[in-house]
Structure formats: C-alpha cells, structure tokens
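Asker: Next one to model:
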Amino acid sequence: MRIVIIDDNASMRKVLATLFASLGHDVVGSFADGNGVEELIQQTTPELVCLDYHLPGRDGLTILRAIQAEAPAIDVVFMTASSEPGVEAAAADAGASGFIRKPFGQAQIIEELKAVERTRQKANHTAADSKVARTPGNQRGRRGTAVVADDNGSVRLVLKGLLEECGLQVVQSVTNGAEAIQSARNHQPRVLCLDINMPVMDGLESLPKIIEASPETRVIMITGSADKTLVAQCAGLGAVGYIIKPLRPAYVEGFIQKLLG
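Answerer: Next up is the predicted model:
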C-alpha cells in the first residue's frame, strides 16, 4: 500500500516508516502536521494515512474529516496516546478505518493494517463485481434490497460492498436521516443501515419515522460507540441490532447472514 504518516513526533514517524517499508509498503509521505492536508493527499495519492490525534494546528479529528471529504476511498488509521473519553468513537464516526492507542507494539499496528486492508479489498472486490452486467443466473440481490444512510463516504462505500457480498442489492446510499426516511418510503428495503451521528437529522430521530414509513424494513444502527444506554435506546425505538465502527467484514457479514436467516 501507498502510506502517508502524519505525526508530530519525529521518532514515531521514523519507526513507522521503517516498519511499513519492511512489510513491503511504500511510504510516500511523512509529515509533522496536517496543515494543507488536501494538497498533500493530491500530491502523494496514498491508499492509507496513519494519523496522530494531537498535532500542532488542526487536530487529528479535524484532519480526518478533511481527508474523508477530499478522498473517501483513502483509509485512515487513527493513533493517539490520549485517554480522553469518546475519542475512539469520535474517530470511528468521522470515518477512521482503524484505531491504535499509543504506546503500541509492532504486532498491533501490523494486525490493524491487515484488518484495514482486508476490509477495503472486500469492499473493492464487491464493487468491481457489481459493475459487471448481471445475467439471469447472477445471485446478487437475491435476498432483497438495502439502503445505507451514513454521512461518511468511506463508510458508505464499505457498507455497500459488504451488503452486496451478502446478497442484498443496495438501491440507494444517503447522507442524513431525512434522506433515509424518504429512501425507506420510496424503496421499502429489506434492510436499512442507519448511522447514529448525522447532520440535518440523526439516526435516533429518524429511526421511528423510518419504521413508520416502511414497517417491514429491518433497521441496523451503525455507530462508533457501544454505550449500553444508547444501544438500549435504539432497540426501544425499533432497531434490530447495531454494528460498531470501524467496520470489519467478518463481523458485518456474520451479523447480516444471521439477520437474514
């Protein structure tokens, strides 16, 4: 993979660059801050960014959102030594494909990279398959339709790929709860994946309205937080379950297969 490292610690940048190179990856950029990250992304065209949280200037979450807005196909592994509550959930909701707490060992970062790579390969493989003209014998979509509602482009791409791998046809991807309600009304999908944190109207507000618009739709909440109160609230409003970000193919596919029976 083509990798960019953004960390204000020079020793950390050197250690990561050496490790990635030893694994056969191409480190195409190493920076002490994320200022001008949009231009850096255009110049280096990475497939993955290792991004620290605490940086001079803009912090990692702000930079993560900028990367996702500029190029949602780029995976971001978010790194932090912070014990700040909620930072992992915030990074996941902002689109991080992986998360590492410092200090970490080589095995940990290697496994996280492999998990991110497997997820992206799975999504890309399914996306490529979906471009092939469907024949009467093609089984994709045999299990019904699905809608994806998430304000993060990377999450929408990955979820679409994983749902189609499970035999569902994703008929629409939307970016907020209001659009999700309209999509549910129009398509009456078998499954609707609904992010909790979205602009305009969030998942909790839109959930009961989605179920009212399409009573047979099974709504799965997508969230960066496994907070028990939040999970119980979603269940009380009619969700059939939840999936934690960052997304991992084995878990998502196992959940969907069990749901569909």
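Asker: Only C-alpha atoms from now on, for both contacts and neighbour counts.
Answerer: Fine.
Asker: now the helices for the stretch 1-150 of the chain?
Answerer: Counting by DSSP state H, counting those that start in this stretch, one finds helices in the stretch 1-150 of the chain at the ranges 10-22, 37-44, 60-70, 87-94, 106-130.
Asker: Proceed likewise with the subsequent sequence, for comparison:
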Amino acid sequence: MAHRILIVDDAAFMRMMIKDILTKNGFSVVGEALDGEEAVAKYKELTPDLVTMDITMPEMDGITALKEIRQFNDQAKIVMCSAMGQQTMVIEAIQAGAKDFIVKPFQEDRVIDAIQKVLN
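Answerer: Below is the predicted model:
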C-alpha cells in the first residue's frame, strides 16, 4: 500500500510541485494544508504516514505546528521544507522532532531520498 502523505505549504505552487513529485513516485497524497493550524487539524483527521511541512507560513508557522503534532503523536514523521538561508530554523525544527528537511526549490531525488529514509 502506498504511504499516505500530508503536504503543508502556504504556496499553492509549492504544494503542486511536491505533490507531482510524490504521486509520480508512488506515494499517496491524502491531504493538503495552507498553514500550521490547518496542518494540525488535518493531521488529527487523516493520520498520514508522513507530513511535509513548510517552515514559514501565516497563522501558525511550521515549527509550532510540528510541536503541536508531536504532542498529539510523538511518533509523527515530519519532514520540514525550507528556503535557503533558514538554517537556524531548520536546526530548531530538528530539535523539536523533525526527521529531516528538504530545501526549496525542490530537487526530485532529494525529496524522495528524504521521505524514503524517514519512512523506512
């Protein structure tokens, strides 16, 4: 059975890019969220195998959402997505329990490598 993934990013274009990469590599995208608040709600509703989480979003940022999801499920597998130059935020996210991170613009092989590593 295909692994179920929730994509979280405030930019529709970024969600579409990562969704294309995932679906053509055999993953099932079960939901999408525009911000951290929606991500937490969708995580609880859908219980995906993995979440790709943007760091910088309105309403609730990705690190806060990561912490809330991990309070709900400390086994949650979350891969952070960041733009260049967000190293301090990436370190904070890893310390908060993120399993890996991928850098925008997305490179297909790096996305798949990170996700497979976290799921296995």
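Asker: What does I18 of structure 2 correspond to in structure 1?
Answerer: Using TM-score structural alignment, the equivalent of I18 of structure 2 in structure 1 is L159.
Asker: Name the SS class of that match, please.
Answerer: Here L159 of structure 1 is helix, with the state taken from DSSP: H, G, I helix; E, B strand; the rest coil.
Asker: so which of the helices of the stretch 1-150 of structure 1 gets nearest G29 of structure 1?
Answerer: helix 37-44 (6.6 Å; Cα to Cα).
Asker: related to what we said a few turns ago, I'd like to know how many residues surround the match of I18 of structure 2.
Answerer: 27 (other Cα atoms under 10 Å).
Asker: now swap in A2 of structure 2 and tell me
Answerer: Residues near A2 of structure 2, counting by other Cα under 10 Å: 11.
Asker: With G97 of structure 2 instead?
Answerer: Here the count is done by other Cα under 10 Å, and G97 of structure 2 has 19 residues near it.
Asker: I'd like to know how far it sits from I69 of structure 2.
Answerer: Separation of G97 of structure 2 from I69 of structure 2 (Cα to Cα, to the nearest Å): 10 Å.
Asker: P105 of structure 2 now?
Answerer: For P105 of structure 2, the distance to I69 of structure 2 - Cα to Cα - is 25 Å.
Asker: Next: G31 of structure 2.
Answerer: 15 Å.
Asker: For these two, indicate the residue with more neighbours.
Answerer: A count of neighbours by other Cα under 10 Å puts I69 above the other of G31 of structure 2 and I69, at 23 against 18.
Asker: In space, what's closest to that one - neighbours in sequence excluded?
Answerer: Computed as Cα to Cα, 6 or more residues apart in numbering, the closest residue to I69 of structure 2 that is not its neighbour in sequence is V40, at 5.8 Å.
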